[in-house]
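[1] Requesting a structural model of the entry that follows:
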Amino acid sequence: MGNEHTEYSGEIDVPVEAIRIVDPSVLAKLPQGTIITSVAAHGASFWTRTAKLDAFLNDRPKEYFLKTSHGDRGKGMMSGEFTSMSLMYEANPDLVPKPIAWGTYTTIPDVHFFLCNFHNMTDDLPDLHSFPAMLAKLHRNGSSPNGSFGFPVKTYHGQTPIDHGWSDTWEEYFKRTTTVLLRLEQESQGLNKELLDMADPFLNKVIPRLLRPLETGGRSIKPCLIHGDLWYGNATMDGDSELPIIFDAACFYAHNEYDLGVWRATWNKIGKPYITRYHKHFPISPPEEDHDDRNALYATRVGILDSILYKGNSGYREKLIIEMKKLVEKFPGGYEGAS
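    I've put the predicted structure just below:
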């Protein structure tokens, strides 16, 4: 995410042939009688290869979007994205491309794919007025199947796997998964004593202080389906429908406000005006006075994920240390020390 994305120097391990052919497994997922007329590289990705498929069905033109990946990690990425996009489409079909299938190639070893309808996307930011309302609708309609926080399959932040599992409370889910992410950050960027020293108060003071009040004192929150990685590169406008559209989801059932955490980042072109507009459609969770600090907490977790993802980029870790320190110093007494 952010402008630093341009500094990523990793290589895409998907064979380029994956987007030069139409594998029989892909064709089998399309309606019977579909005739593919062209396959062309389309879009940009650090982790996958993507293409647009032009086709005809019953003499009518059709367009599809194909994303390909490689290896066991790539298989998990395609599975997680298909599950995420399918659930989001059910919750608000006006906001996401219709997913069609995911699967594995038969002609190229260990290549996997995700297939959905193609949309003519612009380079514009999503509309400030309609997008927050549509996102709020997604959050309201996407209900956890078991009333718990988590997700049934592993999803990926870029190439970083997130094994969600299920938790009865938001605090427990957030602490459990963030503990794993902090360990992965150390493995990715190397040991850092300052971060290690902050981990315990962050996990055992800051998180309880800001999340436990959401579900105590007669208050409660509903696990909502969220996108999970809603930076400006994953949200734009549909040039044909002129409606906002989001994609590249890494969903889970969470506190709805988590999706707004990445909007706090100064580099994110979707910023605080969108947060203000969103809460006209989905009110701030009580206690309202904790809202900004919760947003900072959620943004910090995104910072952990980015530091994991961009190995060797010290800028992400430096930002993470600054933001974690602010929260640790602000809430030294934890939940018990709240006034």
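[2] When you work out contacts or count neighbours from here on, use the C-alpha atoms and nothing else.
    Noted.
[3] how about the helices in the stretch 51-200 of the chain?
    Assigned helices in the stretch 51-200 of the chain, in chain order: 71-91, 130-141, 170-189, 193-201 (criterion: DSSP state H, counting those that start in this stretch).
[4] And the last one, what's buried?
    Using 16 or more other Cα atoms under 10 Å as the test for burial, helix 193-201 gives Leu195, Met198, Ala199, Pro201.
[5] With the first one instead?
    Buried positions in helix 71-91, judged by neighbour count with 16+ other Cα under 10 Å: 74-89, 91.
[6] Next, the second sequence, to be compared with the first:
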Amino acid sequence: MTVDLFEAQPSLDSEPQAIDVDANVAAGDLGRGMMFGEYESMVAIYKIVPTFVPKPTGWGTFESNKDLHFFLCDFHEMDLDLPNVNKFTACLAELHRKSTSPNGKWGFHIMTYNGTLPQLNDWTDTWEEYFTSNFKHFLEMEQEVQGPATEELAELSRAMLEKVIPRLLRPMETGGRHIEPSLIQ
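    This is a model prediction of the structure:
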């Protein structure tokens, strides 16, 4: 949704100016968390690579409906063309290169969401621990919706957690190697 807002305090010698913003709206506690998470993560990304995302304007709760929450950011006209892959990946690499963790750990200070799915952002010491924790969290959410895992899925999940993830990620942080925690989207 695109809305026109007016500056709250225009200068005394000018008329209020319209500002085009993109507005996202969601209801309930889930919606509140989603809007707050989107705002906080967008602010974090914008501070590091401002050309990568629209400028976040704010988030909050409607005065007229305390169960309805919003997130606002600058509006950018978009087309249906695919973005330039080289430019996109360069911005993504810059984000990972320039961002630093405030406490030297993997995680984020608040819950964020992938659509309506909460992402577990608890602080962890290693990339393997963070990735494993999130993978387990998504498996648990899947079981809440779909019911208990089939024997085949349970076996594959166990193999992923006990073999695949450790074999892929642990070598990156052993033998003196270290992955510097950075902002991931």
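[7] for the helices of the stretch 51-200 of structure 1, which one sits closest to Gly217 of structure 1?
    Distance to Gly217 of structure 1, taken as Cα to Cα, is lowest for helix 170-189 among those, at 14.6 Å.
[8] what angle do the closest one and helix 193-201 make?
    For helix 170-189 of structure 1 against helix 193-201, the angle by axes from the mean of the first three to the mean of the last three Cα atoms, to 10 degrees is 170 degrees.
[9] Which residues does helix 170-189 of structure 1 contact?
    149-150, 162-164, 166-167, 192, 199, 203, 207-208, 211-212, 223, 254-255, 301, 304-305, 307-309, 311-312, 314, 317 (Cα atoms under 8 Å, 6 or more residues apart in numbering).
[10] what's the answer for stretch 79-96 of structure 1, then?
    By Cα under 8 Å, 6+ apart, the surrounding residues in contact with stretch 79-96 of structure 1 are 97-99, 101-103, 114, 134-135, 137-139, 141-142, 153-156, 225, 227, 243-252.
[11] if you set the cut-off to 6 Å instead, what comes out?
    Contacts to stretch 79-96 of structure 1, defined as Cα atoms under 6 Å, 6 or more residues apart in numbering, come from residues Pro99, Leu138, Asn141, Gly142, Lys154, Thr155, Ile245, Ile246, Ala249, Cys251.
[12] My understanding was that the fifth one contacts Asp163; is that so?
    Spelled out, it's Lys154 of structure 1. Yes. Using Cα atoms under 6 Å, Lys154 of structure 1 is in contact with Asp163, at 4.8 Å.
[13] quick one, which of these two is more surrounded?
    The neighbour count for Lys154 of structure 1 versus Asp163, taken as other Cα atoms under 10 Å, is higher for Lys154 (20 against 15).
[14] Matching that one against structure 2, which residue comes up?
    Here Lys154 of structure 1 is matched to Met111 in structure 2, going by TM-score structural alignment.
[15] I'd like to know how many residues surround the equivalent of Ala26 of structure 2 over in structure 1.
    Aligning on TM-score structural alignment places Ala26 of structure 2 opposite Ser69 in structure 1. By other Cα under 10 Å, the residues close to Ser69 of structure 1 number 26.
[16] now do Pro56 of structure 2
    22.
[17] Is it correct that it is in contact with Phe71?
    No. Using Cα under 6 Å as the test, Pro56 of structure 2 is too far from Phe71 to be in contact (8.1 Å).
[18] what sits against the match of Lys154 of structure 1?
    Taking Cα under 6 Å, 6+ apart as the test, what Met111 of structure 2 contacts is Asn121.
[19] same thing but 7 Å
    Gly37, Pro118, Gln119, Leu120, Asn121 (Cα atoms under 7 Å, 6 or more residues apart in numbering).
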